[in-house]
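**Student:** Any chance you could fold what I've pasted below:
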Amino acid sequence: MQSNPMRTHASSMGRLAARIARGEAYEAAFG
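**Tutor:** Next up, the predicted model:
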């Protein structure tokens, strides 16, 4: 089974976006 580089890239970008969103929410709540 081959890995799908586009799927991997999208997954990593999704995790990055979620991390940024959590960081912004944290700063908005506690900053």
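**Student:** make it CA atoms for all contacts and neighbour counts henceforth
**Tutor:** OK.
**Student:** which residues in the protein form helices?
**Tutor:** Using DSSP state H, the helices of the chain run over 5-30.
**Student:** Please tell me how far residue 7 sits from residue 20.
**Tutor:** Distance of residue 7 to residue 20, computed by C-alpha to C-alpha, to the nearest Å: 20 Å.
**Student:** this one next, for a side-by-side:
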Amino acid sequence: MHKNESPQILTLILFLTDPLHPTILLFLENKNP
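**Tutor:** The predicted structure follows:
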């Protein structure tokens, strides 16, 4: 099941489009162990 890659890519796109959003950074940190 590679469904975890889909949201990760989406988060990356969001982070690239809106790097001024610290919420995305927190989300990424929460996803990573």
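**Student:** so is residue 27 of the second structure in a helix, a strand, or just coil?
**Tutor:** helix (DSSP: H, G, I helix; E, B strand; the rest coil).
**Student:** OK, contacts around the residue nearest the centre of the second structure?
**Tutor:** For the second structure, the residue nearest the mean C-alpha position is residue 11 (2.8 Å; C-alpha atoms, centre = their mean). By C-alpha atoms under 8 Å, 6 or more residues apart in numbering, residue 11 of the second structure lies in contact with 24, 28.
**Student:** Would you mind finding the match for it in the first structure?
**Tutor:** In the first structure, the residue paired with residue 11 of the second structure according to TM-score structural alignment is residue 23.
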